[in-house]
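Participant: one predicted model, sequence on top.
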Amino acid sequence: MNDLDRLALEFFKLFSSYEAWMKENGYVSEGRWQTIRLDWQRTIDEKLCHIFAIAEAEIGESIAILIHRSPKKQVIVNRVIKWEEVTYESIDARNLFDSIRRVRNNLFHGGKYAGEWRRPDRVRELLASSVEVLSYFQRGLR
């Protein structure tokens, strides 16, 4: 296992701990077909927003990467899969965690790994920033 593989594993474990916390603490709703829908917005608003100003001062570089150089969004236009830029008008906890959720989605569904990492330097930058932010904000879930 190389360093990028280890970083991806660390990211997935941290991200999963947030999802587990939401389920264990009732930050869920019923989705279509009785599926569990995680309530990220309520979690952010009630548990994480109050930490954001302090986090910005302490881990601002990682926050800036995830907001200003956020991961692209995969879309389909006229039956062609494309990558679309995502820009944010404000720097806040909701946009930060939206970006981190897109890092997760792109790794799982966006074809960033197909036997080897595609754009490994960019993946490393996004994963390292996400890991730092997720680790920092975990204190809000205690």
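Facilitator: Sure, I can see it.
Participant: alpha carbons only for contacts and neighbour counts from here, please
Facilitator: OK.
Participant: all helices of the chain, in order?
Facilitator: All helices of the chain, identified by DSSP state H, fall at 3-24, 40-43, 52-58, 60-68, 93-109, 120-137.
Participant: out of those helices, the one nearest Gln34 is which?
Facilitator: Nearest to Gln34, of all the helices of the chain, is helix 3-24, at 14.3 Å by CA to CA.
Participant: contact partners for the residue nearest the centre of the chain?
Facilitator: The chain has Ile100 as the residue nearest its centroid, 1.6 Å off, counting by CA atoms, centre = their mean. Contacts for Ile100 (CA atoms under 8 Å, 6 or more residues apart in numbering) come out as 66, 130.
Participant: then this one, side by side with the first:
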Amino acid sequence: MRHDRIPDDLKRLAFEFFYWFSRFEFALKEARYLKSTEEGAKAEVSWDLFIEMNRDGYHLTPAGQALIDAKPQRQIVGDGELAFRDVGFNAGATDLERVVRLANTVRNNLFHGGKHGSDYWDEPNRMRDLLTTAIKAIDDLAAQAGLQGDYERYY
């Protein structure tokens, strides 16, 4: 979809998604869900550590289930061209892992660009649903992990 054809409400929703996604990553950093804790290392979020430390306490919410059901696709290298495919999960993947990976997929697809080849990108209603659902799922993750203060910026 060309920039000048994106509806204003969808542009605002994309901003809302990026805002809340980045606030959640900030909250994860503040809670020390980091790839490395060595002094001088880049402060990068460890989603795997977050999943590992919260897997037993996570309860799938309606927003989480809706995100799983929506099946956002991941861009892959296909045979001679880029393509989109459902996100695959290992057997035994937890609901938390599914929700986290799919929220990241929405973020990556929105942020990293080229969407030709996707059946969904030019469908504003599909994008509205994905963005709204992912925001709600991230809200739920913050609440269940006790990260609301940093996430909502209430200290």
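Facilitator: Sure, I can see it. All values derive from a computational prediction rather than experimental measurement.
Participant: after superposing, what score do the chains get?
Facilitator: Scored against TM-score structural alignment, normalised by the length of structure 1, the superposed chains reach a TM-score of 0.76; 130 aligned residues with a CA RMSD of 2.6 Å.
Participant: follow-up on the earlier one: the helices of structure 1: which one's closest to Val75 of structure 1?
Facilitator: Comparing the helices of structure 1 by CA to CA, helix 93-109 comes nearest, at 11.2 Å.
Participant: show me what Glu10 of structure 1 lines up with in structure 2.
Facilitator: In structure 2, the residue paired with Glu10 of structure 1 is Glu16, using TM-score structural alignment.
Participant: re the thing from before, okay, the helices of structure 1 in CSV with distance to Lys82 of structure 1 next?
Facilitator: Shown next, in CSV, are the helices of structure 1 (distance: least, CA to CA, whole Å):
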stretch, distance to Lys82 of structure 1
helix 3-24, 23
helix 40-43, 26
helix 52-58, 32
helix 60-68, 20
helix 93-109, 12
helix 120-137, 18
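Participant: closest to Thr87 of structure 1 out of these?
Facilitator: Smallest distance to Thr87 of structure 1 across the helices of structure 1 (CA to CA): 7.2 Å, for helix 60-68.
Participant: quick revisit: what's the closest non-adjacent residue to the match of Glu10 of structure 1?
Facilitator: Using CA to CA, 6 or more residues apart in numbering and skipping the chain neighbours, the partner closest in space to Glu16 of structure 2 is Ile135 (7.9 Å).
Participant: ok, the one you found touching Phe15?
Facilitator: No. At 10.9 Å, Ile135 of structure 2 does not count as touching Phe15 under the criterion of CA atoms under 8 Å.
Participant: what's Glu97 of structure 2 in contact with, if anything?
Facilitator: 51, 55.
Participant: any idea how far the residue mapped onto it from structure 1 is from Ile67 of structure 1?
Facilitator: In structure 1, the residue paired with Glu97 of structure 2 is Arg94, using TM-score structural alignment. Distance, Arg94 of structure 1 to Ile67 of structure 1, by CA to CA, to the nearest Å: 10 Å.
Participant: quick one: what's aligned to Leu127 of structure 1 in structure 2?
Facilitator: Here Leu127 of structure 1 is matched to Leu131 in structure 2, going by TM-score structural alignment.
Participant: burial count for that match?
Facilitator: 24 (other CA atoms under 10 Å).
Participant: hang on, it packs against Lys11?
Facilitator: No. Using CA under 8 Å, Leu131 of structure 2 is not in contact with Lys11; the gap is 10.8 Å.
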